[in-house]
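K.L.:
what's the 3D shape of this:
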Amino acid sequence: MSKLFQNYKRLDIEFVKAKGSYLIDSQGKKYLDFSSGIGVTNLGFHAEVKNALERQVGEIWHTPNLYQNSLQEEVADQLIGDYDYLAFFCNSGTEANEAAIKLARKATGKQEIIAFVNSFHGRTFGSMSATGQDKIKEGFGDLLPHFNYAIYNNFNSVKELVTQETAAVMLELVQGESGVLPAEPSFVRKLATYCRERGILLIVDEVQTGMGRTGQFYAFEHYGIVPDIVTLAKGLANGVPAGAMLGKSHLGIAFNYGSHGSTFGGNKLAMAAASVSIAIMKKNGFLDIVQKHSRILLEELKKALANKNSVVEIRGLGYMLGIETTGDLIKLVEKAREKGLIVLTAGMNVIRLLPPITLTKEEIQLAVSILKEIFD
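P.N.:
The predicted model follows:
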């Protein structure tokens, strides 16, 4: 009998080895991983990340944030590039979103935050309060006040909620957990303009969409906007726990000495993994190949599943794809796993695909053939 809380529904499979895009279980069976550990190992199990961790653990693996940390400065510089941001490091997406909420409130002196129905921002009380899904909140009592929820891709629904006390609007550019629903470009651009004109901070949650997942380094680059605050995690350190919040430099005064912190945030091991992961993604031509191959995956899926009665729609952005189906979701996922393909679910009726962004054409063809088989 397990000594663990039963808050996870665990399958009777344990992965004990991994290489590239593949996982190997304790029985020696090999699987093509189209989940990336829920969007985490964006580069697959990459040798350069492994080597960076081994080098760092041979030197020093932790120092507190009472001292200088050149690795944090290095990763901050890589993340910021030509943008006018400052970075704060933490350990997860929910922590990054918590920091964003705190920064928005403290910087503006206002408390109201507009999020969206069916959004997901995390499971701490602040990030859970921003989440627009009741099932995430059930049983935990009163949440934080001053959060309201607009309708995704509906600009007027945002305007109707804005008051003099609105500090920020917080959104995902692809709602992942609720069904892989991309934001419409015209909606995003209109929202960004409106927020800028009204002095409302725009927070973009890139926990799942960032780090090359959509074919751009940040998903907001598809939309031609620059948010005031960006949150990152998942693929940031390619499987080592790491999160980050980027905020416009003029907001820096709000996070003054002692205002916020994280004991493990910016840990040496996490930063070593993050630095090499970002360097790989920013190599000349890397993201061009990601965009090209992700388009091939989408095209091949649409071709292979075009005549399947139970397939309603295939949608997404880059390597963040959803197959909406009227079929039995649990059975479909189980059949894929039996054939050696690991996939995820989203919402009530969507197979979610989050493969490594380093997929080869051969791996794409293998996954498509398995998905075609299970829908047959």
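K.L.:
drop to CA atoms for contacts and neighbour counts, all remaining ones
P.N.:
Fine.
K.L.:
isn't Leu232 right up against Gly93?
P.N.:
Yes - under the criterion of Cα atoms under 8 Å, Leu232 makes contact with Gly93 at 6.1 Å.
K.L.:
So the two - more neighbours on which side?
P.N.:
Taking neighbours as other Cα atoms under 10 Å, Leu232 and Gly93 compare with Leu232 leading, 30 against 26.
K.L.:
Show the residue spans covered by the helices in the stretch 101-250 of the chain.
P.N.:
Residue ranges of the helices in the stretch 101-250 of the chain, as given by DSSP state H, counting those that start in this stretch, are 125-130, 134-137, 155-159, 185-198, 220-223.
K.L.:
Spit out the contact partners of Glu74.
P.N.:
Ser275 (Cα atoms under 8 Å, 6 or more residues apart in numbering).
K.L.:
one more to line up against the first:
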Amino acid sequence: MSGFVFSEKPIEIAAGDGVHLTDTNGTEYLDFGASYACTPVGHCHPEVVDAATSQLEELMYVQASYPHAARTALYERLAEVAPVDVDKVWLCNSGTEANEAALKFARHATGREKIVATTQGFHGRTMGTLATTWKDKYKEGFGPLAGGVEFVEYGDAEAMREAVDEDTAAVILEPLQGEGGINPVSTEYLQAVRVATATNGAAMILDEIQTGLGRTGSMWAADRHDVVPDVLTTAKGLGSGLPIGATLCRDWIAADAGDHGSTFSGGPVVSAAAGATLDVIEREGLPAHAEEVGDYLRGELRDRLGDDVRDVRGDGLMVGVEVRRGSNRLLRDLAIDHQILALPAGRTVLRLLPPLTVEREHADRVVDAIAEVIG
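P.N.:
Sure thing, here's the model as predicted:
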């Protein structure tokens, strides 16, 4: 009997290695979805496997009020790679939990209720994060949601300046929207958000759950825009597929964050895997590699597809191809006819989020396949 929440695809995955997945029939697929960016260093990277396995054999779990070497090391590593002064770390189990904590911390630290979010934004499916997620399709049947949320147009600096006031606890937004359609914004816009929040004593929360860990060409998209938020959230690829998230905060948020907890915060096994993942990302220079291959991929897509698509956009290896008809058929044809796995971002955007270890020859194969399928 299958589960009742997810609609299952007709491909049963049995194994993964690097940038490839293999199904139960032995068919190998080039993975250009990475399960929504969850495998930045590739599937089953030996260092990550060794770190998790070694920890598994010593201690599977102890709750976070007892210090443990793997968790302590991860705290330190995250503080090292985070934007300057965003060095207080809360560990959890997913991106939605990381964002939920960020909203709670901001409200408690400021003593305010109002949250400003953006159109087309996606921040999770718990009741709090769902309230800050834009599309109604995620919310239908789950109301009433947490109150005090105001939406403004993504990318409109003036609308943001008007919305953020002395009642605002936080602004939450993605520096490059993922689920909303791979929508980039300018550095000027993000810096305007930073000024508006700082001027009014509100927290700027950057949701880097999909953009972080090197995907856009730097460790964090914030780095590319010379913006330092008050809170930064990360998850997805942090544990190379094991469930972990993190909320990184400045001192003024952490000092008055309120009572918050999680049974499985920073378990030893996932902490070991996350530490190894960060080590591989840095040592192998994967952010710079993502920028190089991503620039190449987008350039080739634009050259080959031309007017057959509405747009090709993104940063690094977070790429969106906006097509002229529904994306579901394209995804199916890519998988069945070309053994390439990709993702949707709305009804008309093909989303490419491969492991950061892909090479130009993999990009060429994907461009050829997309051109053939669209043609």
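K.L.:
What does the TM-score come to for these two?
P.N.:
Once superposed, chain against chain, the TM-score is 0.96 (TM-score structural alignment, normalised by the length of the second structure); 370 aligned residues with a Cα RMSD of 1.3 Å.
K.L.:
still on that earlier bit, which residues do Leu232 and Gly93 of the first structure both contact?
P.N.:
Counting by Cα under 8 Å, 6+ apart, the residues touching both Leu232 of the first structure and Gly93 are Val207, Gly243, Ala244.
K.L.:
residues near Lys248 of the first structure, how many?
P.N.:
17.
K.L.:
thinking it is in contact with Ile229, fair?
P.N.:
Yes - the pair Lys248 of the first structure / Ile229 is scored as a contact, 6.5 Å apart, by Cα under 8 Å.
K.L.:
tally of neighbours for Glu334 of the first structure?
P.N.:
15.
K.L.:
quick one: what's aligned to Gln27 of the first structure in the second structure?
P.N.:
Structural alignment (TM-score structural alignment) places Gln27 of the first structure against Asn25 in the second structure.
K.L.:
coming back round to it: of the shared contacts of Leu232 and Gly93 of the first structure, just say which sits nearest to Asn154 of the first structure.
P.N.:
Val207 (22.4 Å; Cα to Cα).
K.L.:
The residue mapped onto the closest one from the second structure and Ile182 of the second structure, how far apart?
P.N.:
Val207 of the first structure maps onto Ile209 in the second structure, with residues paired by TM-score structural alignment. Ile209 of the second structure sits 14 Å away from Ile182 of the second structure, taking Cα to Cα, to the nearest Å as the criterion.
K.L.:
what does Asp295 of the second structure give?
P.N.:
Counting by Cα to Cα, the gap from Asp295 of the second structure to Ile182 of the second structure is 15 Å.
K.L.:
surely Leu287 of the first structure meets Arg213?
P.N.:
No - at 9.6 Å, Leu287 of the first structure and Arg213 do not qualify as touching, with contact defined as Cα under 8 Å.
K.L.:
Which of those two has more residues huddled nearby?
P.N.:
In this view Leu287 of the first structure and Arg213 are compared by other Cα under 10 Å, and Arg213 has more residues nearby, 29 against 21.
K.L.:
Spit out the contact partners of the residue lying closest to that one once chain neighbours are set aside.
P.N.:
Leaving aside its sequence neighbours, Arg213 of the first structure sits nearest to Tyr319 (Cα to Cα, 6 or more residues apart in numbering; 5.6 Å). Tyr319 of the first structure makes contact with Arg213, Thr214, Gly215, Ser294, Leu353, Leu354, Pro355, Pro356, Ile357, according to Cα under 8 Å, 6+ apart.
K.L.:
Now compare these and name the two farthest from each other.
P.N.:
Once Cα to Cα is applied, the contacts of Tyr319 of the first structure give Gly215 and Leu353 as the farthest pair, at 14.3 Å.
K.L.:
between the two, who's got more neighbours?
P.N.:
The residue with more neighbours, out of Gly215 of the first structure and Leu353, is Gly215; 27 against 24, by other Cα under 10 Å.
K.L.:
wait, that one sits on Phe286?
P.N.:
No - using Cα under 8 Å as the test, Gly215 of the first structure is too far from Phe286 to be in contact (9.4 Å).
K.L.:
what ranges do the strands span in the stretch 201-350 of the second structure?
P.N.:
203-207, 231-234, 245-249, 311-315, 318-322, 340-341, 343-344, 349-352 (DSSP state E, counting those that start in this stretch).
K.L.:
Would you mind giving those as JSON lines with distance to Ile11 of the second structure added?
P.N.:
Converted to JSON lines, the strands of the stretch 201-350 of the second structure look like this (distance: least, Cα to Cα, whole Å):
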{"stretch": "strand 203-207", "distance to Ile11 of the second structure": "31"}
{"stretch": "strand 231-234", "distance to Ile11 of the second structure": "29"}
{"stretch": "strand 245-249", "distance to Ile11 of the second structure": "28"}
{"stretch": "strand 311-315", "distance to Ile11 of the second structure": "28"}
{"stretch": "strand 318-322", "distance to Ile11 of the second structure": "23"}
{"stretch": "strand 340-341", "distance to Ile11 of the second structure": "10"}
{"stretch": "strand 343-344", "distance to Ile11 of the second structure": "14"}
{"stretch": "strand 349-352", "distance to Ile11 of the second structure": "19"}
